[in-house]
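Peer 1: Just the structure for this:
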Amino acid sequence: MESMDRTPIRLTQYGRGGGCACKIPPGELEEVLSGLPQLSQNLVVGAEHGDDAAVVALDASTGVVATTDFFTPVVDDPYTWGRIAAANALSDVYAMGGRPVLAVNLLCWPRETLPMEWAAEVLRGGADVARAAGCPVGGGHSVDDAEPKYGMAVTGVVDLDRLMRNDAGRAGLPLSLTKPLGIGVLNTRHKATGEVFPQAIAAMTELNDRAGAAAVEAGARCATDVTGFGLLGHLYKLVRASGVSAVLHADAVGYLEGARDAVEDGFVSGGTRRNLSWVEPHVDFGSLGEDDRLLLADVQTSGGLLVAGEVPGAPVIGELVPAGPAAITVR
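Peer 2: Got it, this is the predicted structure:
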């Protein structure tokens, strides 16, 4: 689509942030959520540790997993954005060790600014990913909004004996990461330049279903997905909730092609810088340089799973250790 002056309209220019970079900063969010009461004795996982989804016990063995996730455009192609947003929302269920059973759409659309045909493409992308996950989409809700946003509310089920949560880590467990980092800086470059990065799209649209199932089968009971707060932010939340510390081996962390170039060229979002500022007081970086620190804090959209345990095929990037002076030590 083009505007009256023949300038191509780019979807990412209609969002102040992009993808999970539009999240409220973690420190501010924790202040908002602090002190909220738990309303049900059957609530197995709530908001107390910032886990990926809520879980309520249906009976002695089965839990219902509930989550929602939506965000502004992270790429210019509407169909691809829909696929990414759906994969990201479904990931919360996989991070809990669960299986999604129903999704509903959440759509905000500037109907007088952007064509409704694009909205249809966003929904089609979400439906295709949900179909690949074996999860039906049962409608949803839409509003006329100045800024486009899309995502899903997802309901899943989980075997309570195989539930993964972020407060179940213990010293001695290795840490596995199932996707490489660098999605955020590549998305920031895409928004600024229009350059398309197929490697970032492939990572964001890859479902975490197999990784979640593999982690559960390997006996993992502690995991989280790496999204808006970056690897360091999500790892910090995990070790804090579990009452342990972590050693992170920086040279074991994988990155998407072009990620380091993007950081060196200055394509770093405000969300990534806020992530780093939030975790810095709790991390011993040693001699690690600024670019590497930013990459470890890089905002991820539909990132991989961070698992306390070994996951077949995923690199081990560190280990949990007894609580010490620093929540995270980078070596």
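Peer 1: Please make it C-alpha for all contacts and neighbour counts, starting now.
Peer 2: Fine.
Peer 1: how far does the helix or strand containing residue 79 sit from the chain's center?
Peer 2: Using DSSP states H and E, the element containing residue 79 is helix 78-95. Centroid separation for helix 78-95 versus its chain: 9 Å, with CA atoms, centre = their mean, to the nearest Å.
Peer 1: Residue 88 contacts residue 301, doesn't it?
Peer 2: Yes - between residue 88 and residue 301 there is a contact at 6.9 Å, judged by CA atoms under 8 Å.
Peer 1: overlap in contacts of these two?
Peer 2: residue 204 (CA atoms under 8 Å, 6 or more residues apart in numbering).
Peer 1: ok, residue 212 touching residue 97?
Peer 2: Yes - at 5.8 Å, residue 212 counts as touching residue 97 under the criterion of CA under 8 Å.
Peer 1: could you pull out the strands for the stretch 151-300 of the chain?
Peer 2: For the stretch 151-300 of the chain, the strands defined by DSSP state E, counting those that start in this stretch cover 174-177, 223-225, 244-248, 283-284.
Peer 1: Mind listing residues that contact the third one?
Peer 2: Under the criterion CA under 8 Å, 6+ apart, residues 169-171, 239, 317-324, 326-331 lie in contact with strand 244-248.
Peer 1: Which residue ranges of the stretch 1-150 of the chain form helices?
Peer 2: Under the criterion DSSP state H, counting those that start in this stretch, helices of the stretch 1-150 of the chain are mapped to 26-33, 78-95, 116-132.
Peer 1: Next, the second sequence, to be compared with the first:
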Amino acid sequence: MDFLSQCTSGGCGAKIGPNELAGLLNELPVFTDERLLVGFDSSDDAAVYHLSEETALISTVDFFSPMVEDPKTFGRIAAANALSDIYAMGGEVLFALNLVCFPETLDKKYLSEILYGGAEKLKEAQASLAGGHSIYDHEPKYGLAVTGKIDPQKIIHNNTAQPGDILILTKALGVGLIQAAVRGQVASKEAEKAAIQSMERLNKYAAEKMRKFSVHACTDVTGFGLLVHAAEMADTKVTLVIDTEQLPVLPEAYHYAEEFLATAAGERNRQFMAGKIDLTSVSPAYQELLFDPQTSGGLLLSVAPDQAEACLKAIQKEDPVAAIIGTVCERTMDQPLIIL
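Peer 2: Below is the predicted model:
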């Protein structure tokens, strides 16, 4: 029985749409704990819990079904994706717990390889594997519950960009489009390899560099695509001006967008942003890139203008595709959250 054939969807493209989630979360009963510094109310990347003057815990969880044929590669990608939220908050990863769903009828060698791939990324992150939980399910799924730490005074939120800031994106876009092309058997080996390398890449290295600069806001770009994550960063307080010509794009992703290869998650992202952004100046292909769901995508940073170039150069030493993609402006009442 084939590993990937068990799955009807995969990667961050399998996420429930932002419109649906917002309605569900708003109906939950809430207990307020003053030590909970960051909860789900702000759509931030992870929860933060205050322990002492010097230390707060960061907690996040992420898992999904496979989007690639090789189980070990899937394990690496899923682990890199789950760790990313800690990095986006400016934190240091401490340990993680495995989350596993696996078909009873599928060869357990696949499970062994998934777990091995995940462990490889945890070792690279210098994070301990501390256990986990597994169940039988109709589809294989894998991810991590991750705990990190941070100085409470140094938390980087996703919605605290300041006017004048410069926007930096650390990974190229187009993962979802390339994976759609792979499923349609029209992707080149070069494009598929580039997408896998990007998904496996830890945001650890860019995060280590950004801590040395005045980064006012940060988020990782995942299943909601660049535009929805950018809208969360704007948060009705500022307007983000994005230059689409400066966006780093994975090889052939734009071509696949021109060929009308789209994803269901990308369409959900488009529907969420309907009426919130003017797309008339953007080609249909670039629109697909902006809405494209990114599995284990890069960090979107809002950096003080006098430090942005130095921050970019530092990041580019290990993540050369990183690029300045726009600016942050004061928002007036009649302005959209994002201008393209």
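Peer 1: Next, the TM-score between them, please.
Peer 2: In this superposition the chains share a TM-score of 0.93, using TM-score structural alignment, normalised by the length of structure 1; 320 aligned residues with a CA RMSD of 1.4 Å.
Peer 1: Looking at the strands of the stretch 151-300 of structure 1, spot the one closest to residue 21 of structure 1.
Peer 2: Comparison of those against residue 21 of structure 1 by CA to CA identifies strand 223-225 as nearest, at 15.0 Å.
Peer 1: Need the winner for burial among the helices of the stretch 1-150 of structure 1.
Peer 2: Highest mean neighbour count of the helices of the stretch 1-150 of structure 1: helix 78-95, a mean of 29 (counted as mean count of other CA atoms under 10 Å).
Peer 1: how big is the offset of that one relative to structure 2?
Peer 2: Helix 78-95 of structure 1, aligned to structure 2 and superposed, deviates on average by 0.2 Å (mean CA distance after the TM-score superposition for structure 1).
Peer 1: which residue numbers in structure 2 go with that helix?
Peer 2: Helix 78-95 of structure 1 corresponds to residues 71-88 in structure 2, going by TM-score structural alignment.
Peer 1: Then stretch 118-129 of structure 1?
Peer 2: With TM-score structural alignment as the criterion, stretch 118-129 of structure 1 aligns to 110-121.
Peer 1: still on that earlier bit, tell me which of the helices of the stretch 1-150 of structure 1 sits nearest to residue 43 of structure 1.
Peer 2: Short answer: helix 78-95, nearest of those by CA to CA, at 15.8 Å.
Peer 1: Show me what residue 165 of structure 1 aligns to in structure 2.
Peer 2: Residue 165 of structure 1 maps onto residue 157 in structure 2, by TM-score structural alignment.
Peer 1: no wait, residue 29 of structure 1
Peer 2: The alignment partner of residue 29 of structure 1 in structure 2, by TM-score structural alignment, is residue 21.
Peer 1: Leaving out chain neighbours, which residue sits closest to the residue minimising distance to the centre of structure 2?
Peer 2: The C-alpha lying nearest the average C-alpha coordinate of structure 2 belongs to residue 222 (CA atoms, centre = their mean; 2.8 Å). Leaving aside its sequence neighbours, residue 222 of structure 2 sits nearest to residue 294 (CA to CA, 6 or more residues apart in numbering; 4.4 Å).
Peer 1: which residue in structure 1 lines up with that neighbour?
Peer 2: By TM-score structural alignment, residue 294 of structure 2 lines up with residue 300 in structure 1.
Peer 1: OK, contacts around that match?
Peer 2: By CA under 8 Å, 6+ apart, residue 300 of structure 1 lies in contact with 20, 21, 181, 182, 183, 184, 226, 227, 228, 229, 230.
Peer 1: Also residue 338 of structure 2?
Peer 2: 227, 230, 231, 234, 239, 240, 241, 242, 276, 277.
Peer 1: And the aligned residue in structure 1 for it, how close does it get to residue 231 of structure 1?
Peer 2: In structure 1, the residue matched to residue 338 of structure 2 (TM-score structural alignment) is residue 328. Computed as CA to CA, to the nearest Å, the residue 328 of structure 1 to residue 231 of structure 1 distance reads 11 Å.
Peer 1: Please apply the same query to residue 71 of structure 1.
Peer 2: Applying CA to CA to residue 71 of structure 1 and residue 231 of structure 1 gives a distance of 19 Å.
Peer 1: Kindly report the same for residue 286 of structure 1.
Peer 2: Separation of residue 286 of structure 1 from residue 231 of structure 1 (CA to CA): 17 Å.
Peer 1: and those two? which has more neighbours close in?
Peer 2: residue 231 (25 against 9; other CA atoms under 10 Å).
Peer 1: So the match of residue 338 of structure 2 versus residue 277 of structure 1, what's the distance?
Peer 2: 14 Å.
Peer 1: Show me which residues of stretch 251-271 of structure 2 are buried.
Peer 2: The neighbour-count check on stretch 251-271 of structure 2 (16 or more other CA atoms under 10 Å) flags 251-254, 256-257, 261-263, 265-270 as buried.
Peer 1: equivalent range in structure 1 for that stretch?
Peer 2: The alignment of stretch 251-271 of structure 2 onto structure 1 (TM-score structural alignment) spans residues 257-277.
Peer 1: ok, now which ones touch the aligned partner of residue 39 of structure 1 in structure 2?
Peer 2: For residue 39 of structure 1, the aligned position in structure 2 is residue 32, judged by TM-score structural alignment. Shown in contact with residue 32 of structure 2 (CA under 8 Å, 6+ apart): no residues.
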